[in-house]
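**Student:** model the following, please.
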Amino acid sequence: MSLTVSDVAAAGAAWVWMPDDAEVVEDPEFTFLRLPDYCPFDLSVVSFTPTRPVDQAVDALMARARAFGPPVLDWQVLLGAPEGLEAELSARGGKVKIVLEILAADLGDGAPELRPPAVDVELRWATDVTTALDGLTIEAAGFRGELPPAERIEAVAAKNAETVPAGHGGLLVAYVDGEPVGTGGVSVVDGVARLTGGVTAEPWRGRGVYRAVLGARLNYGAAHGATMALVKANPATSGPILHKSGFTSFGPEPVYAIPLHEDRP
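**Tutor:** So this is what the prediction gives:
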């Protein structure tokens, strides 16, 4: 299997991140989320498929978003987004807060063999509350979010207990000498292993922990029918590791922060 830009763009567009406890606002042309309080941002656009001029569709989305009250809307411009979208967001005062990189790896012949870590890493799926708490604590620290409430952690563990053995994925946590040191998620959907939330606790970075979690997720995806692995990565952190692990970059996906208190100039 040879991955093409259109393959990866389609897989990326189909990947809509919707936490179970988010409020979903859906329209035929767009979907955005009002996220729970423990997330580091309030409103996030997850799909945009306009059927009219881009400026009019952006106006409609922002009008809906303003009704929720937060001052800023986060909007990730996906690979294959409508032409002129970035110019429209900039015209409304949007500033790029981060540029993510969409990367993919071919799993058609199985997962690549990665170099082992420099430390002895134990990997556990977060199918119980203690492991889920460990993983979500590392994730919150790594991405500057807050720890979810107890009921959310319990829900993550319960969901993982069902989805991991069923081949649909879950949250993986890495330990060294019993100490939680890294985490990362994977979900297998329509033959694509979607990788999320890969992060290593700061004192343990540079020792191969991220690579160990990555390799386990790729092996899991390949074992459960995935022929592509997909990740939207920070090119300054996980990007170099992914490139060395068989991933190819298919382009940037900038995330804009757009003020909602001001109308377009």
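**Student:** every contact and neighbour count from this point should use C-alpha atoms.
**Tutor:** Fine.
**Student:** remind me which helix or strand residue 50 belongs to.
**Tutor:** Under the criterion of DSSP states H and E, residue 50 resides outside all helices and strands.
**Student:** ok, it - contacts?
**Tutor:** Residues in contact with residue 50 (Cα atoms under 8 Å, 6 or more residues apart in numbering) are 29, 30, 57, 82.
**Student:** give me the residue at the spatial middle of this protein.
**Tutor:** Centroid-nearest residue in the chain, with Cα atoms, centre = their mean: residue 196, separated by 4.3 Å.
**Student:** any idea how far that one lies from residue 252?
**Tutor:** Distance, residue 196 to residue 252, by Cα to Cα, to the nearest Å: 17 Å.
**Student:** kindly report the same for residue 75.
**Tutor:** Taking Cα to Cα, one finds residue 75 at 14 Å from residue 252.
**Student:** those two: who's more crowded?
**Tutor:** residue 75 (24 against 18; other Cα atoms under 10 Å).
**Student:** tell me the SS of that one?
**Tutor:** strand (DSSP: H, G, I helix; E, B strand; the rest coil).
**Student:** Proceed likewise with the subsequent sequence, for comparison:
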Amino acid sequence: MAGMNLAHHLLDLYDAQLRRAARPDGPGCHVERSGAVVRQTGPAHAWNGVLWSGLDERTADAAIAAQLDHYRARGVPFEWKLYGHDGPADLGARLVAAGFEAEEPETLLAAEAAAQAGAAALPDGVELREVTDAEGVRQVVEVHERAFGTDSSDLGRRLLDRLAADPGTVPAVLAVADGVPVSAARLELYPGTDFAGLWGGGTVEGWRGRGLYRALVAHRARVAAAHGHRYVQVDAAPTSRPILQRLGFVPLTTTTPYLHA
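**Tutor:** Below you'll find the model as predicted:
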């Protein structure tokens, strides 16, 4: 299956498995379908938001109002995850008019896990470590805050929740240089689907451009393939998209977070 046909196939599969039939991504979260909207609701530190919608010009405004009521009643901020192929065409403008703020668009890409799982060279003195305990989570948070300049405390709580619920899981991988964590990336295995998700991929300044991103992609792809997932998917920032396309990832669509406090 080549080119555009592959992209269409993967996007249809992604929509069916990870959006319309989404499962909760952490303890204390639940996913439900409300009319033409699929949403996740959980604790304040969890990801709360709309995963899928099947709206048109007649139904969009009422659906937006219903989601605002739902999350306001629970006192949590939330995200409407809008994909480039979602309707109606002016849904983004309608969200902004309702008080949402758009963040930078990203590109949804996917690739076969086995094709990405080859060996990747690491610089001398660097090793990869799988995160399995609270200290590893602390190091992931530290790396993300240094790499992205953002508060990652909620991410840390989500990773700790996952480890507590399933002590055998590996939610993230660290690249460690002479004992110091310098890069971190997260892994989401979606049971019962063809996909695993690659998230994060933050590297501290001074270690960028040295192959750590590629090595973390390869390691997580190996884990995904070992768990029976055929594909890995990424929501890529503009800086990551060219790297992933050179590795063979196929662009499927765009995705833009619309946030409501």
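**Student:** returning to what we had before: any quick ChimeraX command for the buried ones out of the contacts of residue 50 of the first structure?
**Tutor:** Remark: buried members of the contacts of residue 50 of the first structure, expressed as a ChimeraX selection using 16 or more other Cα atoms under 10 Å:
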select :30,57
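**Student:** which of the contacts of residue 50 of the first structure fall in strands?
**Tutor:** When DSSP state E is applied, the contacts of residue 50 of the first structure are split such that residue 30 fall in strands.
**Student:** now do the same for the alignment partner in the first structure of residue 234 of the second structure: helix, strand or coil?
**Tutor:** Aligned counterpart of residue 234 of the second structure in the first structure: residue 231 (TM-score structural alignment). Under three-state DSSP, residue 231 of the first structure falls in the strand class.
**Student:** just give the number of residues close to residue 231 of the first structure.
**Tutor:** 24.
**Student:** now it: how far from residue 157 of the first structure?
**Tutor:** With the distance defined as Cα to Cα, residue 231 of the first structure ends up 23 Å from residue 157 of the first structure.
**Student:** before we move on, what about residue 66 of the first structure?
**Tutor:** Counting by Cα to Cα, the gap from residue 66 of the first structure to residue 157 of the first structure is 34 Å.
**Student:** so which of these two has more stuff around it?
**Tutor:** residue 157 (23 against 17).
**Student:** can you map out the strands along the second structure?
**Tutor:** Using DSSP E, strands in the second structure cover 30-34, 37-41, 49-53, 78-83, 101-102, 106-112, 126-130, 172-177, 180-189, 195-203, 231-236, 250-260.
**Student:** what's the average distance of the fifth one to the first structure?
**Tutor:** It refers to strand 101-102 of the second structure. Average distance, strand 101-102 of the second structure versus aligned residues of the first structure after superposition (mean Cα distance after the TM-score superposition for the first structure): 3.2 Å.
**Student:** for that strand, packing partners?
**Tutor:** strand 250-260 (3 or more Cα pairs under 8 Å, 6 or more residues apart in numbering; DSSP states H and E).
**Student:** now find how far off-centre the strand it packs on is within its chain.
**Tutor:** Strand 250-260 of the second structure has its C-alpha centroid displaced from the chain centroid by 10 Å (Cα atoms, centre = their mean, to the nearest Å).
**Student:** residue 85 of the second structure versus the equivalent of the residue nearest to the centre of the first structure over in the second structure, what's the distance?
**Tutor:** Residue 196 of the first structure maps onto residue 199 in the second structure, with residues paired by TM-score structural alignment. Distance of residue 199 of the second structure to residue 85 of the second structure, given as Cα to Cα: 22 Å.
**Student:** just checking, residue 144 of the second structure touches residue 150?
**Tutor:** Yes: the criterion here is Cα atoms under 8 Å, and residue 144 of the second structure meets it with residue 150 at 7.4 Å.
**Student:** these two - which one has more neighbours?
**Tutor:** residue 144 (24 against 10).
**Student:** excluding chain neighbours, what is closest to that one?
**Tutor:** Nearest-residue entry for residue 144 of the second structure: residue 202, 5.8 Å, with adjacent residues in sequence omitted and distances by Cα to Cα, 6 or more residues apart in numbering.
**Student:** quick one: the one you found and residue 140 touch, right?
**Tutor:** No: counting by Cα under 8 Å, residue 202 of the second structure does not reach residue 140; the two are 9.2 Å apart.
**Student:** can you list residues touching both of the two?
**Tutor:** By Cα under 8 Å, 6+ apart, the residues touching both residue 202 of the second structure and residue 140 are 184, 185.
**Student:** more neighbours: which of those two?
**Tutor:** residue 140 (29 against 22).
**Student:** so what corresponds to the more buried one in the first structure?
**Tutor:** Under TM-score structural alignment, residue 140 of the second structure pairs with residue 135 in the first structure.
**Student:** which ones are touching its match?
**Tutor:** By Cα under 8 Å, 6+ apart, residue 135 of the first structure lies in contact with 126, 171, 172, 173, 180, 182, 183, 184.
**Student:** check contacts around residue 14 of the second structure.
**Tutor:** Taking Cα under 8 Å, 6+ apart as the test, what residue 14 of the second structure contacts is residue 195.
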